[in-house]
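Q: predicted model and sequence follow; I will ask about them next.
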Amino acid sequence: MGEAAVTASHTLKNIEWMWQSNPNPWSESEPAEWSHYSDLETLIIEGAYSTKQSQAILDDYYIDFKQNLQISNIDSKQRPIKRVQRKRDDKNLRGERFMDLPVGTGRSFSGEYGWVSPFIIEVRRDLGLQRDQLPSKDPQLIPMLVEKAAQGIITEAIHIRKQREAEKLAEVLLEKKNKNMKEVWQCCAYLYTLESFLYKTINAAMRLIGDKDHEEVWRS
């Protein structure tokens, strides 16, 4: 795994950023409750913190390190935050990714597409590649494919107002633009494991692949 991914992995194992999530965080009588930021939010916050920036900008909030506050970008509501150094237990963090993986009933890998994944065929058509043009055979394709993937992540994120998260994902991925295919795949797998919008978007699209009723969705 590359330097950016290794640094990110180390951060997520050793650093937690949390926000006070009970209904009234300023109440003296109400018990304090703390919630974790997502993996991507943690990387963004820690990146800004470790480089001595005064703020970290997220999609829905910004973090004021001087005051230790999360401040809404919409209504300026504030909540306390804290940084915790400890080894994190990941075993229960991502169960939801395995809880909602229905398979489209209209899926077929025969007929128009033969026995090759329709997704692979449509990507190849979209990029104007020949059947035998593969990054494993032609490493010169790798930078173009990585750039396209990074652009796609950012494009998808705009629709769901997760542009800051997408920019961080793209940053980590683009570090691999001039690496070999194995390193690119490892980075892609790592990005998928992060708690973010990405795995949810991928799961939603992949379960529709080959389904004629949702062709416009997975082809886009």
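A: Perfect, I can see it now. The structure presented is a predicted model; accordingly, all values stated were derived computationally and were not measured.

Q: could you use CA atoms for every contact and neighbour count after this?
A: Will do.

Q: secondary structure class for residue 79?
A: Classification of residue 79 using DSSP: H, G, I helix; E, B strand; the rest coil returns strand.

Q: so it sits against residue 19, correct?
A: Yes. Counting by CA atoms under 8 Å, residue 79 touches residue 19, with 6.7 Å between them.

Q: intersection of neighbour lists for those two?
A: Jointly contacting residue 79 and residue 19 under the rule CA atoms under 8 Å, 6 or more residues apart in numbering are residue 70.

Q: any idea how far the residue lying farthest from the centre of the chain lies from residue 22?
A: For the chain, the largest distance from the centre (CA atoms, centre = their mean) belongs to residue 29, which lies 37.4 Å off. The gap separating residue 29 from residue 22 is 11 Å, by CA to CA, to the nearest Å.

Q: anything in contact with each of these two?
A: By CA under 8 Å, 6+ apart, no residue touches both residue 29 and residue 22.

Q: gap between the lengthiest helix in the chain and the chain center?
A: As assigned by DSSP state H, the longest helix anywhere in the chain is helix 142-159. Centroid separation for helix 142-159 versus its chain: 12 Å, with CA atoms, centre = their mean, to the nearest Å.

Q: and that helix, what's buried?
A: 142-143, 146-147, 149-150, 153-154, 156-157 (16 or more other CA atoms under 10 Å).

Q: now do the contacts for the nearest residue to residue 5 once chain neighbours are set aside.
A: Counting by CA to CA, 6 or more residues apart in numbering, residue 172 is the residue found nearest to residue 5 once chain neighbours are left out, at 6.5 Å. With contact taken as CA under 8 Å, 6+ apart, residue 172 is in contact with 4-5, 187.

Q: ok, of those residues, which come out buried?
A: Buried members of these, counted by 16+ other CA under 10 Å: 4-5, 187.

Q: okay, the angle between the next helix or strand after the longest helix of the chain and helix 142-159?
A: Elements were assigned by DSSP states H and E; along the chain past helix 142-159, the next helix or strand is helix 163-174. Relative orientation of helix 163-174 versus helix 142-159 (axes from the mean of the first three to the mean of the last three CA atoms, to 10 degrees): 170 degrees.

Q: how far off centre is helix 163-174?
A: Relative to its chain's centre, helix 163-174 lies at 8 Å (CA atoms, centre = their mean).

Q: and it, which residues are buried?
A: For helix 163-174, by 16+ other CA under 10 Å, it's 163-170, 172-174.

Q: any chance of JSON lines for these, columns distance to residue 70?
A: Shown next, in JSON lines, are the buried residues of helix 163-174 (distance: CA to CA, whole Å):
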{"residue": "163", "distance to residue 70": "18"}
{"residue": "164", "distance to residue 70": "16"}
{"residue": "165", "distance to residue 70": "16"}
{"residue": "166", "distance to residue 70": "20"}
{"residue": "167", "distance to residue 70": "20"}
{"residue": "168", "distance to residue 70": "19"}
{"residue": "169", "distance to residue 70": "22"}
{"residue": "170", "distance to residue 70": "24"}
{"residue": "172", "distance to residue 70": "25"}
{"residue": "173", "distance to residue 70": "28"}
{"residue": "174", "distance to residue 70": "29"}
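
Q: before we go on, here's another structure to hold up against the first:
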Amino acid sequence: MASQMEKRTNQPQAEWYWQSNSDPWSPDEKQDWKKYSDIESEIIEGVFDANDAKGLAKLDNYLIDLNSSLQISKSDHNKESNVKRVLIDRNENQGLREERFFLPQALNRPFNDDSYKGGLHLIKEWKKKAVDLTTSQIVEQAANGIINEGDLLGEHCASRWIARQLTAVQNKDGKEIYKCCIRLYTKECFLYKIINQAMIEADITKLDTLAPFCYLLFRSWLQDIKPYKAETYRGGNLNPDMVKYYQKSTGRKKCWYGFTSTSKNREKAESFGNSLFIIDMSDAIGIDISACSDFPNEEEVLLPPGTTFKIKQVQFNNTNYKNNIFLKIVNNLPSYSIAACLLNRLFANCFLCHKAIFSLNSNVIWRCETHTKAMNSPMV
């Protein structure tokens, strides 16, 4: 029987394009086509699938007349362009999205020292205010918050589309809600960018708007989603000073404040930038979100906010002409301890050594053979 990921990758995906020539009607100009964003394509495809007689999809700045295959400017109805629908094979060897999987050169602080600050702090502060909310109410708050943030960015249609996906599952079981959140987080749109910006900056002004969604995404760690404990990769474009920054921190423990996207595919991670992060997760837990992702061939393994790692080695590789930065994720179970507390779950904890056992089902165990005595309250 085919796996969920195999079924998903075997399904063709519709993408929509608009002709961006200065004069789209000129026979002398070469046709130039630009792709709509993922969510814009979803909105257009929804109207296409509905077989609506009007055939009119509404975006923030344009109307898409599917009967005439035209994009019409809302501000000037005389400005028109052609549109087209293209079916793509999900099995095509596509690369990783640069903004999602690669660290930019201008990043002044690529890691932090205290894992309990940043994104974790934002989630904890929000949960203090939302202790009596049901899951359905949290989903509704997350949807409304994304609409508010989208409006600030001018992403009116996209934010409301995301909100509709959330409210459609708000009364379903937890697994459906968390899978929906993961899928939305993988979409190429404004959402994952503002989520991580808020978590990295621990932006309290986003407490009521983005923290509810961050909380739901973080809760997926305690669900039966496929764990991954092997090697993953992430690209980067680092200037010489930044490389020295990593070299000086060799042997030290650092952390990431936001959610961190890594890939199981080394070749794809090497395709951009001058640096490759080689991440050993043998003593930690990430989640393989490929089956929930809109981009399953990215083979994404997502790490939680507050993930702690040790910088093992920094060396220049003469084969791929990149700085290879070796990281080892340090037993990131403290993040799960906080997640469990946020869920009002109590379980045994052993912080005295790294010999820990953790189960991603409802019977959470975290204790070692040597230290049989465990605390009965969560560490927060």
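A: That came in fine, so what should we check first? Quantities reported herein were computed from a predicted structural model and do not represent experimental measurements.

Q: TM-score for this pair?
A: For this chain pair, the superposition-based TM-score is 0.76 by TM-score structural alignment, normalised by the length of the first structure; 194 aligned residues with a CA RMSD of 2.9 Å.

Q: returning to what we had before: just the buried ones among the contacts of residue 172 of the first structure: which are in helices?
A: Short answer: those in helices (DSSP H) are 4-5, 187.

Q: thinking again about what came up before, average distance between the longest helix of the first structure and the second structure?
A: In the superposition with the second structure, the average deviation recorded for helix 142-159 of the first structure is 0.7 Å (mean CA distance after the TM-score superposition for the first structure).

Q: which residues in the second structure does that helix align to?
A: Helix 142-159 of the first structure corresponds to residues 135-152 in the second structure, going by TM-score structural alignment.

Q: contact partners of the matching stretch?
A: Counting by CA under 8 Å, 6+ apart, 156, 158-160, 162-164, 166-167, 170-171, 190-191, 208-213, 216 sit against stretch 135-152 of the second structure.

Q: repeat for stretch 198-218 of the second structure
A: 117-123, 125-126, 138-139, 141-146, 148-149, 178, 181-182, 195, 256-258, 304-305, 339.

Q: swap the cut-off to 7 Å and go again
A: 118-119, 121-123, 126, 138, 141-142, 145-146, 148-149, 178, 181-182, 195, 257-258, 304, 339 (CA atoms under 7 Å, 6 or more residues apart in numbering).

Q: between the two ends of it, how far is it?
A: Per CA to CA, stretch 198-218 of the second structure runs 14 Å from first to last residue.

Q: quick one, what contacts residue 84 of the second structure?
A: By CA under 7 Å, 6+ apart, the residues touching residue 84 of the second structure are 16-18, 69.

Q: can you pull out the helices in the first structure?
A: Here the first structure has its helices, by DSSP H, at 3-14, 39-50, 118-127, 142-159, 163-174, 181-193, 197-206, 215-219.

Q: quick one: closest of the ones you listed to residue 83 of the first structure.
A: Comparison of the helices of the first structure against residue 83 of the first structure by CA to CA identifies helix 39-50 as nearest, at 8.9 Å.

Q: just the angle between that closest one and helix 181-193, please?
A: Going by the same axes, to 10 degrees, helix 39-50 of the first structure makes 100 degrees with helix 181-193.

Q: quick one: helix 39-50 of the first structure to the second structure mean distance?
A: With mean CA distance after the TM-score superposition for the first structure, helix 39-50 of the first structure averages 0.7 Å from its match.

Q: now for that helix, which elements pack on it?
A: If contacts are counted by 3 or more CA pairs under 7 Å, 6 or more residues apart in numbering; DSSP states H and E, helix 39-50 of the first structure sits against strand 55-57.

Q: one more pass at 10 Å, please.
A: If contacts are counted by 3 or more CA pairs under 10 Å, 6 or more residues apart in numbering; DSSP states H and E, helix 39-50 of the first structure sits against helix 3-14, strand 15-20, strand 55-57, strand 61-64, strand 78-85, helix 163-174.

Q: which stretch of the second structure lines up against it?
A: Going by TM-score structural alignment: helix 39-50 of the first structure matches residues 38-49.

Q: now check residue 198 of the first structure against the second structure: what is it aligned to?
A: Match for residue 198 of the first structure (TM-score structural alignment): residue 191.

Q: its match: how many residues sit nearby?
A: 20 (other CA atoms under 10 Å).

Q: hmm, it is touching residue 163, no?
A: No. In this structure, residue 191 of the second structure is not within contact of residue 163 by CA atoms under 10 Å, at 11.2 Å.

Q: which residues are in contact with both of the two?
A: Counting by CA atoms under 10 Å, 6 or more residues apart in numbering, the common neighbours of residue 191 of the second structure and residue 163 are 146, 184.

Q: endpoints of stretch 61-71 of the second structure, how far apart?
A: 10 Å.

Q: what sits against residue 23 of the first structure?
A: Residue 23 of the first structure makes contact with 30-33, according to CA under 10 Å, 6+ apart.

Q: brain fart, residue 15 of the second structure
A: Counting by CA under 10 Å, 6+ apart, residue 15 of the second structure touches 35-38, 40-42, 44-45, 84-88.

Q: do the same with residue 76 of the first structure
A: Residue 76 of the first structure makes contacts with 61-62, 70, as judged by CA under 10 Å, 6+ apart.

Q: same question, residue 19 of the second structure
A: Neighbouring residues of residue 19 of the second structure by CA under 10 Å, 6+ apart: 25, 31-35, 70-71, 80-84.

Q: which pair of those spans the longest distance?
A: Greatest spacing in the contacts of residue 19 of the second structure, by CA to CA: 25 and 35 (18.7 Å).

Q: who's more crowded, the two?
A: Ranked by neighbour count (other CA under 10 Å), residue 25 of the second structure and residue 35 place residue 35 first, with 17 against 13.

Q: from residue 74 of the second structure, how far off is that one?
A: 19 Å.

Q: ok, now residue 113 of the second structure?
A: On the measure of CA to CA, residue 113 of the second structure and residue 74 of the second structure end up 49 Å apart.

Q: the residue lying closest to residue 199 of the second structure once chain neighbours are set aside: neighbouring residues, count only.
A: Counting by CA to CA, 6+ apart, the nearest residue to residue 199 of the second structure once its immediate chain neighbours are dropped is residue 119, at 3.9 Å. When counting by other CA under 10 Å, one arrives at 28 neighbours for residue 119 of the second structure.
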